[in-house]
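> Dropping the sequence and predicted coords here.
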Amino acid sequence: MAPLSLRPVLGLLGGLSGVCVIVHLLATPQTYYNFLIWNLFLAWLPFLFSTAALALNGRRRLGPAGLFALGILGVAWLLLLPNSPYVLTDLIHLTVRRELYTEAGRLVLTYWTDFLLIFTFAWTGIILGMLSLYQFQYIIFTRTNMAVSWLFAALASLLSGYGILLGREYRLNSWDVLGKPSAVLDIVSDTLEPSSIIVCLFFGTVLLMMYATVHTLLGLAARDSRSWPY
């Protein structure tokens, strides 16, 4: 497992984010979808935390204070991670506003422009989340082994699926764990039912499959780059 080369990754993600904002400002004069910009900002946070953790982990010697800081970054990252794939669920707004997208029983052009707009934001959020998870899996890999790192990735994916449920259905934010702990505990107890568990497992499994795909592609790219003569 190889570390990410941050310069091209940051260039790619920054470019994607810029395209998202520019397309939104130029193609959608209405303000309804302005929340996408906020959600994209939240999607960046786990990547920033994982990048900071990766830099800290790269130091030769980490004393107790360094390990404690790494743990704090890890907890914050895990709480924020669902924000990245969460943007994909914003596609539900196309269903909520479906009466505005039909005319004489057919979809109007605005539907497709809004669909592509949301999908572009969602794609950027997903890539941010996948690369962020890759960074933290690499940290776990350097301190344990490959099997433990994949167990960590699977657990993080399942918890992200649960976080998406809490965010979409119960309108909880990552920081509510600190600001409204009692309300979070009440909602968590309400979600311990078969239907919620199935939804979480479904989301988590899909995220893990997506991540495994990205992980495989990154591995192939790293192997091919070593074999290039230039």
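Received the coordinates, thanks.

> C-alpha from now on. contacts and neighbour counts both.
Fine.

> Tell me where this structure has strands.
102-103, 106-107 (DSSP state E).

> The residue nearest the centre of the chain - nearest residue in space that isn't next to it in sequence?
Relative to the mean C-alpha position of the chain, the nearest C-alpha, by CA atoms, centre = their mean, is the one of residue 84, at 2.3 Å. What sits nearest to residue 84 in space, not counting adjacent residues and going by CA to CA, 6 or more residues apart in numbering, is residue 43, at 4.0 Å.

> Just to check, the one you found is in contact with residue 125?
Yes. Applying CA atoms under 8 Å, one finds residue 43 in contact with residue 125, separated by 5.4 Å.

> and for the two, which residues touch both?
Jointly contacting residue 43 and residue 125 under the rule CA atoms under 8 Å, 6 or more residues apart in numbering are 83-85, 87.

> now, which of the residues you listed lie within helices?
Mapping these onto helices (DSSP state H) picks out 83-85.

> Please dump those into JSON lines; it should also carry distance to residue 101 for every row.
Formatted as JSON lines, those follow (distance: CA to CA, whole Å):
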{"residue": "83", "distance to residue 101": "27"}
{"residue": "84", "distance to residue 101": "27"}
{"residue": "85", "distance to residue 101": "25"}
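
> Please list the residues outside stretch 121-141 that contact it.
Taking CA under 8 Å, 6+ apart as the rule, stretch 121-141 contacts 1-4, 13, 16-17, 20, 36, 40, 43-44, 46-47, 50-51, 53-54, 57, 81-88, 90, 148-150, 152-153, 156, 210-211, 214-215.

> ok, second structure coming up, stack it against the first:
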Amino acid sequence: MFTFSLQVWGILFLSIFFSPHSPYVITDLIQIVNPIAIVWINILILIIFAISDLLRGILSMMDAFSNLQKHNYPINANLIILSVSLISGFGFFLGKSIRFNSWHLIARPQLLIAYTFKSLVI
């Protein structure tokens, strides 16, 4: 049986809770439909921020993974990183496709739960 110390759970929670939504920023590039109407410097800045945020997200996941492995949880580290990646991907789907935001967790949780289950059932 694997047990995590309170410190490991705290670090894991903070790393997931404050993890950058780096792939989400990359999807903002898709919304540029008419680049001529937008100033090129804005596009360049968005691309730079998207790439740096993506790298920061990858480094954050690598850091969380290495911290879990240091505490002798290699199998759990793989499962946790895989779970966080899948949940994050589903969160991006809810945000981009269904247009939910984080504040829906507080303001309209029933609606968020209903749409989440509706989207999971094919």
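Arrived safely, thanks for sending. Predicted model, so just to flag it, every value in this text is computed and none were measured.

> Superposed, what's their TM-score?
Both chains were compared after superposition, and using TM-score structural alignment, normalised by the length of the second structure their TM-score is 0.72; 119 aligned residues with a CA RMSD of 3.0 Å.

> Relative to residue 173 of the first structure, which of the shared contacts of residue 43 and residue 125 of the first structure is nearest.
Comparing those against residue 173 of the first structure with CA to CA places residue 83 closest, at 8.8 Å.

> for residue 117 of the first structure, what are its contacts?
Residues counted as contacts of residue 117 of the first structure (CA under 8 Å, 6+ apart) are 20, 23-24.

> Compare these with the second structure and list the overlap.
For the contacts of residue 117 of the first structure, no aligned pair is still in contact in the second structure (both residues aligned by TM-score structural alignment, their matches' CA atoms under 8 Å).

> I'd like to know which of the residues you listed are buried.
The neighbour count (16 or more other CA atoms under 10 Å) marks 20, 23-24 as buried among the contacts of residue 117 of the first structure.

> Show me the contact partners of stretch 21-29 of the first structure.
Applying CA under 8 Å, 6+ apart, the set of residues contacting stretch 21-29 of the first structure from outside is 37, 113-114, 117.

> Quick one, which of these are buried?
With neighbours counted using 16+ other CA under 10 Å, the contacts of stretch 21-29 of the first structure contain these buried positions: 114, 117.

> I'd like the distance between residue 112 of the second structure and residue 78 of the second structure.
Look at residue 112 of the second structure and residue 78 of the second structure: by CA to CA, to the nearest Å, they are 28 Å apart.

> These two: which is more packed in?
For residue 112 of the second structure versus residue 78, the count of surrounding residues by other CA atoms under 10 Å is larger for residue 112: 19 against 13.

> what's near enough to touch the more buried one?
By CA under 8 Å, 6+ apart, the neighbours of residue 112 of the second structure are 100, 104-105.

> If we use 7 Å, what do you get?
Residues in contact with residue 112 of the second structure (CA atoms under 7 Å, 6 or more residues apart in numbering) are 104-105.

> Can you report how many residues neighbour the counterpart of residue 149 of the first structure in the second structure?
Counting by TM-score structural alignment, residue 149 of the first structure lines up with residue 77 in the second structure. By the criterion of other CA under 10 Å, residue 77 of the second structure has 19 neighbours.

> Distance check, residue 77 of the second structure against residue 54 of the second structure.
Between residue 77 of the second structure and residue 54 of the second structure the distance is 21 Å, computed by CA to CA.

> what sits up against stretch 89-108 of the first structure?
By CA under 7 Å, 6+ apart, the list of residues contacting stretch 89-108 of the first structure reads 110-111, 118.

> next one: stretch 8-18 of the second structure
Surrounding stretch 8-18 of the second structure, the residues in contact under the criterion CA under 7 Å, 6+ apart are residue 64.

> what about that stretch, distance to the chain center?
Relative to its parent chain, stretch 8-18 of the second structure has a centroid offset of 13 Å by CA atoms, centre = their mean, to the nearest Å.
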